[in-house]
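**Q** got a predicted structure plus its sequence, pasted below:
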Amino acid sequence: MSVYLYRWGRFAYRRKWIVLPVWLVLFAALGALGAALQKPMSNSFDIPNLPSERANHILDKHFPGMSQAYKFDAVTGVYVIGAPTGTKLTDQANRQAVDALVQKLNGLDIVDHAKPLVDPIAAAEQMGCLTGDRASREFVNRCSNAPVNVLNPTGADTVAVLSVPFTIKDFGAITADNRKAAYDVADEARNAGLTVELSGTIAMEQQQPSGKSEMVGMAFAFVVMIISFGAIVAAFVPIITAIVGLGAATSLIFLGTSVMEVPSFTTFLASMIGIALSIDYALFIVSRYKHELAVQDSPAEAAGVALGTAGSAVVFAGATVIIALIGLSIVGVRFLTFMGLGGAIAAGFAVLVALTLMPALLGAFGGVLFKPKLPLIAQHDPEDDSAVTNGMRVAKAIGRVPVVTLILSIVVLGLLAAPAAHLQLGLPGEDSLPKTSTVRKAYELRTNGFGEGSNGVLQIAVDLSNVAPDQREAAVTALRDKLAGYPDMNYVTDPVFSPDKAGARLEGVPKTGPNNQDTKDLVRDARDAESQFKSQYGMEYGITGTTAIYADIDHVLLGKIVPYLAIVAGAAFLLLIAVFRSILVPLTAALGFLLSMAATFGATVAIFQDGKFGIISEPRPIISFMPIMLIGLVFGLAMDYQVFLVTRMREEFVHGQPPKQAMIKGYHHGARVVTSAAVIMIFVFGSFMMEPDASAKSMGFALAAGVFFDAFLVRMVLIPSLLVLMGKWAWWIPGWLSKIVPDIDVEGARLREIQQREAESREAALTH
């Protein structure tokens, strides 16, 4: 491979005015096709075969159409109405304002008018919940699900809820005008003194990045590249390749929407991967090219050698990323599968652009690439063995006391990982939105009036088809009493039977919110009790609703982490055997990644779940899909750093250096570029902590922490320590395996042979 890349590098450098126009035409054509054939992306978040789907099937069987409200993309809306301080909703003026609001909603064109809305105060009155002994058991049973907070011991009759059906097909079809109309319809009620907030998907806007974080991250990346190259012009090359690679990948994804339904989440991971890898790979190749300019006969030869060596490493580093991202498909979640495929496409283009466009760009910039040279920056070439760099100093320190550095790195990672033992997962719900949003205000108002559990009501759907008709009421009553008896259950409503009495539905209101672990444990216990009722009555039931769905998603995603890690690490292990022609080096690379991931999870849990150090004001469970995404992203980058740092060490070993000296010289050669790449990624990812969205903050921190721990503690301390301790055994491979594994020559040994033969041929030609 190194030979082919070497020859292509020389050709592309010399024939730059052929390669660059071809790339321009391909880029423009792909962009034009993507723009012309692009179709709208899907906002579906479905996860098949969740336990909560059982409840939907039962509802569809006995209460046709009712399950639609519990679909992921269902359009829902709940108006939460609060009385002015010191008054009640039952006061005459407030009651008139509520009635006027209902009348306006009944006239709103986006509201489903198949069944007229009912004033929540009038509904509570019809239920007999505005009068009577509110402390009696009979009153509590009858009025527990009243639309007015009649059971609130300190502020009764001050908050009401009004659920409104809408005619909009699904969440993706909601427009900004729809949201405005749904919110503004309550303006008169607000002017009358009422507090009216709107929750549900009708009020939720898709969170769009502000763009500020990306700009800050890219600006810092540009500064780091200037420092790394010691020149301004060269820092533009990675930016150009990132734009071309990401643009081509995005265009191809848009083109794919013309033949299949593509989730809108797909481009999110593709953007992060495209920027990260394009910059990384450009750094590696341009840094090697800068050194080769000083030792090769011509710039074209330097470009060829740089592509044959660093380019070979790029191919296999990119392959590990692609494996990790395609591996997301094993999770069985459609949106994660497409995110992985989108990221893999971006990774593929990052490799393609680095190998084909990069040498042509080097030729186009020519002698001005590393000009103007900046004083006091990058004065020492890390490829110069006579220069004493910080990388060499660190490597020598590790070489002197490898046991100490190994133990210290493991201890630090272990201490950081400790909080991960109580990792809790959850989805970003209404309580995670900005406090200024109407959805968050509705959540808080409803919590104050009805308790936090009212924001995540459990919908229990009961199938009584196999229960004797004379036992059905007794069976449902027994179920209600069982569920109501759980310590974390606030109350369970009386059952509503289907017309044929073969089905029933109840609502259970927990004491805690949808993302609280106690609530999820309650869902688990309630489901576990089904076997008891099935054996006694033949009754079956399912539980759905926000809380149940959150618990199901957490369980599915948490259960996929270990198999995902095993498959991805196993596939990468096999690939790295071919790269390093070793057993122990790939094995330690994979084990080191497990340590860095544990430390990353621990640090993220400590700060975002436990609220340590006061960095965030509202601790909450970690986003359910973050661990899987984090593993995929950081694994790819970790293997990049492993390949680029350790291949230089192997290159020195293959060329005759003793194991310890090979580590030191390889570290000396690769430390600056790996450090620069890691620092860039840390700031690019860390800049997302500037976003107001809590999910973006935690994801940005976790990615930045993952890169930091893996690059600086694992790849640059733990792995070099192990290489010194293992000595020549680090590069051992069984004879039978050596015959099977292809010799891909990442070190570029064959390039030296080719250059030697060409030099001899030139000398012979001159002699004659």
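**A** Here it is on my side, so go on.
**Q** for the rest of this, base every contact and every neighbour count on C-alpha atoms.
**A** Noted.
**Q** which residues touch the residue lying closest to residue 588 once chain neighbours are set aside?
**A** Of all residues not flanking residue 588 in the chain, residue 719 sits nearest, at 7.1 Å (CA to CA, 6 or more residues apart in numbering). With contact set as CA atoms under 8 Å, 6 or more residues apart in numbering, residue 719 has these partners: 588-589, 592.
**Q** one more: residue 35?
**A** Neighbours of residue 35 in contact, by CA under 8 Å, 6+ apart: 251, 254-255.
**Q** contacting residues around residue 275?
**A** 242-243, 246 are the contacts of residue 275 under CA under 8 Å, 6+ apart.
**Q** ok, 7 Å please
**A** 242, 246 (CA atoms under 7 Å, 6 or more residues apart in numbering).
**Q** ok, now residue 581?
**A** 731, 733.
**Q** ok, it to residue 572 distance?
**A** 13 Å (CA to CA, to the nearest Å).
**Q** kindly report the same for residue 473.
**A** 58 Å.
**Q** mind naming the longest strand for the chain?
**A** strand 503-510 (DSSP state E).
**Q** could you check the angle strand 503-510 makes with whatever helix or strand comes next after that one?
**A** Using DSSP states H and E, the helix or strand that follows strand 503-510 in sequence is helix 517-528. Relative orientation of helix 517-528 with respect to strand 503-510: 150 degrees, computed using axes from the mean of the first three to the mean of the last three CA atoms, to 10 degrees.
**Q** buried residues, helix 517-528. List them.
**A** 517-520, 522-523, 526-527 (16 or more other CA atoms under 10 Å).
**Q** save those residues as a markdown table, and put in distance to residue 760 too.
**A** Below are the buried residues of helix 517-528 laid out as a markdown table (distance: CA to CA, whole Å):
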| residue | distance to residue 760 |
| --- | --- |
| 517 | 73 |
| 518 | 77 |
| 519 | 77 |
| 520 | 74 |
| 522 | 79 |
| 523 | 78 |
| 526 | 81 |
| 527 | 79 |
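**Q** quick revisit: in which helix or strand does the residue nearest to residue 588 reside?
**A** Short version, using DSSP H and E: residue 719 is in helix 719-726.
**Q** just to revisit the earlier point, so of the contacts of residue 719, which ones are in helices?
**A** 588-589, 592 (DSSP state H).
**Q** top of the residues you listed by neighbour count?
**A** Counting neighbours by other CA atoms under 10 Å, residue 589 leads these with 23 neighbours.
**Q** and the gap between that one and residue 76?
**A** 48 Å.
**Q** re the thing from before, just give me the closest of the ones in helices among the contacts of residue 719 to residue 762.
**A** residue 589 (43.4 Å; CA to CA).
**Q** another structure for you, compare them:
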Amino acid sequence: MNGISGFVLRHRLLIALLWLVAACGGVIAVTQVGDRLKENFAPPGSAARDANTAIVDAYGTGGEDKPLVPVVTLPSGLTVDSPQARPALAKAFAEGGRRIGARVASYGDTGDRRFAGGDGRTTFGLVFPPASGGAGGMDDGPDLSGPLADAMRPELPEGATLRVTGINGLAEDAGSEGPSVLMETLVGAGGALIVLAFVFGSLLALVPLVIAAVSILTSFLLVYAITGVTDVNFMVQFVVALIGLGVAIDYSLLVVTRWREERAHGHAGEEAVRRAMATAGHAVVFSAAAVAIGLVAMVAVPVEFLRSVAYGGMIIPAVSALATLTLLPVVLVTAGPLLDRAAPRWRGDGSRASRAWTAWTRRVIRVRWAAVVAATAVLGGLAFAALGLNLGEAHSDALAKSGPARDGITALQRSGVPSGVLTPVDVLLPPGTDAGKAADGLRGVRGVHTVAAPAGGMWRRDGSALVTVVPEAEGGTDAGKDTVRAVRKAVPPGAQVGGGTAADLDFVSKVYGAFPLLLALICLLTFVLLARAFRSLVLALKAVLLNLLSLAAVLGSIVLVWQLGHGSDLIWGISGTGSIAAFTPAMVFAFLYGLSMDYEVFILARIREEYDRTGSTEAAVVEGLGRTGRLVTSAALILFMAFASLAAAPIIEVKVFATGLGLGILLDATVVRALLVPALVSLFGRWNWWLPGWAARVLRVRAAPLPAAPERERVPA
């Protein structure tokens, strides 16, 4: 690290110019990268993806795209069985389909009484607009419900009521607008500035924000370059902007805090920077490596969506670490003292540990057993809730509470039509298959409400045929998924089952089937990295196990807040979703595993340093946490505000993802790092520092034999 610092300080002008060029390139990339991002979620090679692709290629509609569901309520005295009703309905739906180029199934063209409610007056149809090209993503194309309704109304009987519903319509009515990535980043940056101003009390608070801005812009430049080689998912822009904001500030905050401490101890100019980099710089390198290791899981999984997000996730900590190790020393040497000159005395000069955190740590050590039990109970209780995790699409009840789409599904349910009609399943039959016979067979499958197999060019092409299975339960429910599994078993040989639910089932199988092996690999790599960083087997093992417990607790929190609705309705006005998007646990794990390691490295690196200086475990814990507690709390608060800003996005899946990250950061910075870590380290005593010779040779570091006798010491006064 001294060599890097020396090179940077000798070539400070060149370093500054290189970063300036990269940032300017990033400004251009930010304006163009959005048009090059894709929205593919389904894993390649899965049966559902192949089916959806084949359906869209052959018919131009369906696949994972959800249909529009027009709901018609006939006037009093008229039912679907009335002589004039069916022709009018058939003409209305046909005209609506023609106007928007859609494939249609309704009571009018099928005569299937299952397309009508028990009252006989309420009927619905399935209208599949031209495919949006999202291939299972969140891009649902233009809203065609208005043109569809305009085309249908003149053909309906006088006095009939028409409401167009559907999963997409419900989601749009729940909130189609939200802050842009830029606005969310600016909100997060504003919150970060407030925290940094409190920490430093001077213009030095601007420095971490400058490093973050340069890191984010440079990362967007690299993402733009990657889009020319491979598909990159649209969620990367959120990852780079908001996680980049938090990570870059974290790293800068660590180095700047240590630089102020070195200056308070009498070191000035380049010497203060070199000394800060020799200690905090090492922690930054290990932290960035830990984040990257956490993302190895998503790179190893053969799913384009996760891989592309992982690429973006690996770029931002790498660029942030590089900017912190190169650009930040230049800024501190040239402008640091001037920017810090106005710091008020009450903020301190960094020469002493925080009194509040020192006192807190002493209390935790005194009641270490109680602290371990209490913290473990909290995390264990939340982790237990994760056992109820249900992966799938959000239920319709979790979407809009009012509006035409909600009125439509309400009218259907009141008439006895199940909400599963919102998530139909397309089945592509190979040439030579009798569509009518296949439909009759599928109608007998448990959980199927009805099956539509109309004739015509939108349903029969080149010898193949489409039939649409209408389930009773929505695809995001356990019953809905069971229905799709049963349909897959019941279809004729060679038939392909598409739809969003089938894609979710394949996603879960593809991603989480090999997850235990990937998890073992990640834990092993992390253990080796931390054992080398801390020169301790116990500290490394403790860090890995606590991370896993913390992550399980986060998943449990997501289940409680979103799936069961204990908080989502209060904060966002969204009822319990009943299920969580299939990709969410994988992404939350990958990012939180690395991000939470930041705090572990920050704290334990300083505790290790203090132990090497004093030889006392408890003194090292008190001083180490006293020095880093405020840093970790501030960094966590900044990240939390960034994720809170991300939670304002209009897409429910993004809200859930952001909530998981935010809760994870809070749990990690409070229950884990402020309570469980100091309690456990003080309990382990001399075993914290044990590194046998064989392990030291493997890790290529100096061995640390176990002390001959247990430590017997009092908590420092």
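**A** Structure's in. What do you need? Small disclaimer: the values here were computed from a predicted structure and weren't measured.
**Q** neighbours around residue 112 of structure 2, how many?
**A** 14.
**Q** which non-adjacent residue is nearest it?
**A** Using CA to CA, 6+ apart, the closest residue to residue 112 of structure 2 is residue 106 (7.8 Å).
**Q** if we can go back for a sec, closest one to residue 178 of structure 1 out of the contacts of residue 719 of structure 1, please.
**A** Of the contacts of residue 719 of structure 1, the one sitting nearest to residue 178 of structure 1 (CA to CA) turns out to be residue 592, at 50.7 Å.
**Q** wouldn't that closest one be in contact with residue 714 here?
**A** Yes. In this structure, residue 592 of structure 1 is within contact of residue 714 by CA atoms under 7 Å, at 5.9 Å.
**Q** so which of the contacts of residue 35 of structure 1 is the most crowded?
**A** So for those (other CA under 10 Å), the most neighbours sit at residue 254, 25 neighbours.
**Q** which stretch of structure 1 lines up against stretch 607-626 of structure 2?
**A** Alignment of stretch 607-626 of structure 2 against structure 1: residues 649-668, by TM-score structural alignment.
**Q** in that stretch, which residues are buried?
**A** Going by 16+ other CA under 10 Å, stretch 649-668 of structure 1 has these buried residues: 649-653, 657, 659-668.
**Q** cool, and stretch 213-220 of structure 1?
**A** In stretch 213-220 of structure 1, residues buried by neighbour count (16+ other CA under 10 Å) are 213-214, 216-218, 220.
**Q** go on, stretch 685-704 of structure 1?
**A** Per 16+ other CA under 10 Å, stretch 685-704 of structure 1 contains these buried residues: 685-691, 693-704.
**Q** quick one: the helices in the stretch 51-200 of structure 2?
**A** Secondary structure of the stretch 51-200 of structure 2 (DSSP state H, counting those that start in this stretch): helices at 85-100, 107-110, 145-152, 167-173, 181-200.
**Q** distance to residue 530 of structure 2 for those - can I get that in a markdown table?
**A** Rendered in a markdown table, the data for the helices of the stretch 51-200 of structure 2 read as follows (distance: least, CA to CA, whole Å):
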| stretch | distance to residue 530 of structure 2 |
| --- | --- |
| helix 85-100 | 58 |
| helix 107-110 | 64 |
| helix 145-152 | 55 |
| helix 167-173 | 44 |
| helix 181-200 | 28 |
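**Q** relative to residue 695 of structure 1, how far out is the residue lying closest to residue 38 of structure 1 once chain neighbours are set aside?
**A** Residue nearest to residue 38 of structure 1 in three dimensions, not counting chain neighbours: residue 254, with 5.1 Å by CA to CA, 6+ apart. Residue 254 of structure 1 is 25 Å from residue 695 of structure 1, where distance means CA to CA.
**Q** repeat for residue 733 of structure 1
**A** Using CA to CA, residue 733 of structure 1 is found at 45 Å from residue 695 of structure 1.
**Q** contacts only, for residue 279 of structure 1.
**A** Applying CA under 7 Å, 6+ apart, the residues near residue 279 of structure 1 are 238-239, 242.
**Q** the residue nearest to residue 38 of structure 1 maps to what in structure 2?
**A** Per TM-score structural alignment, residue 254 of structure 1 is aligned with residue 224.
**Q** name the helix or strand for that match, please.
**A** helix 206-226.
**Q** ok and that helix relative to helix 181-200, angle-wise?
**A** Relative orientation of helix 206-226 of structure 2 versus helix 181-200 (the same axes, to 10 degrees): 150 degrees.
**Q** ok, average deviation of helix 206-226 of structure 2 from structure 1?
**A** The superposed helix 206-226 of structure 2 is, by mean CA distance after the TM-score superposition for structure 1, a mean 1.0 Å from where its aligned residues fall in structure 1.
**Q** returning to that earlier point: JSON lines please, covering the contacts of residue 35 of structure 1 and showing distance to residue 460 of structure 1.
**A** Putting the contacts of residue 35 of structure 1 into JSON lines (distance: CA to CA, whole Å) gives the following:
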{"residue": "251", "distance to residue 460 of structure 1": "45"}
{"residue": "254", "distance to residue 460 of structure 1": "41"}
{"residue": "255", "distance to residue 460 of structure 1": "43"}
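**Q** now, which of the residues you listed sits nearest residue 358 of structure 1?
**A** residue 251 (20.1 Å).
**Q** distance of that closest one from residue 534 of structure 1?
**A** 54 Å.
**Q** ok, the residue mapped onto residue 586 of structure 2 from structure 1 - contacts?
**A** Residue 586 of structure 2 maps onto residue 628 in structure 1, with residues paired by TM-score structural alignment. Residue 628 of structure 1 sits next to residue 561 when contact means CA under 7 Å, 6+ apart.
**Q** run the chain-centre distance for the helix or strand residue 138 of structure 1 falls within.
**A** Taking DSSP H and E as the definition, residue 138 of structure 1 sits inside helix 137-143. A distance of 45 Å separates the centroid of the chain from that of helix 137-143 of structure 1, by CA atoms, centre = their mean, to the nearest Å.
**Q** what's that helix packed up against?
**A** Contacting helix 137-143 of structure 1 under the criterion 3 or more CA pairs under 7 Å, 6 or more residues apart in numbering; DSSP states H and E is no other helix or strand.
**Q** pull the number of nearby residues for the nearest residue to residue 503 of structure 1 once chain neighbours are set aside.
**A** Among residues not flanking residue 503 of structure 1 along the chain, residue 463 sits closest, at 4.8 Å (CA to CA, 6+ apart). For residue 463 of structure 1, the count of nearby residues is 25 (other CA under 10 Å).
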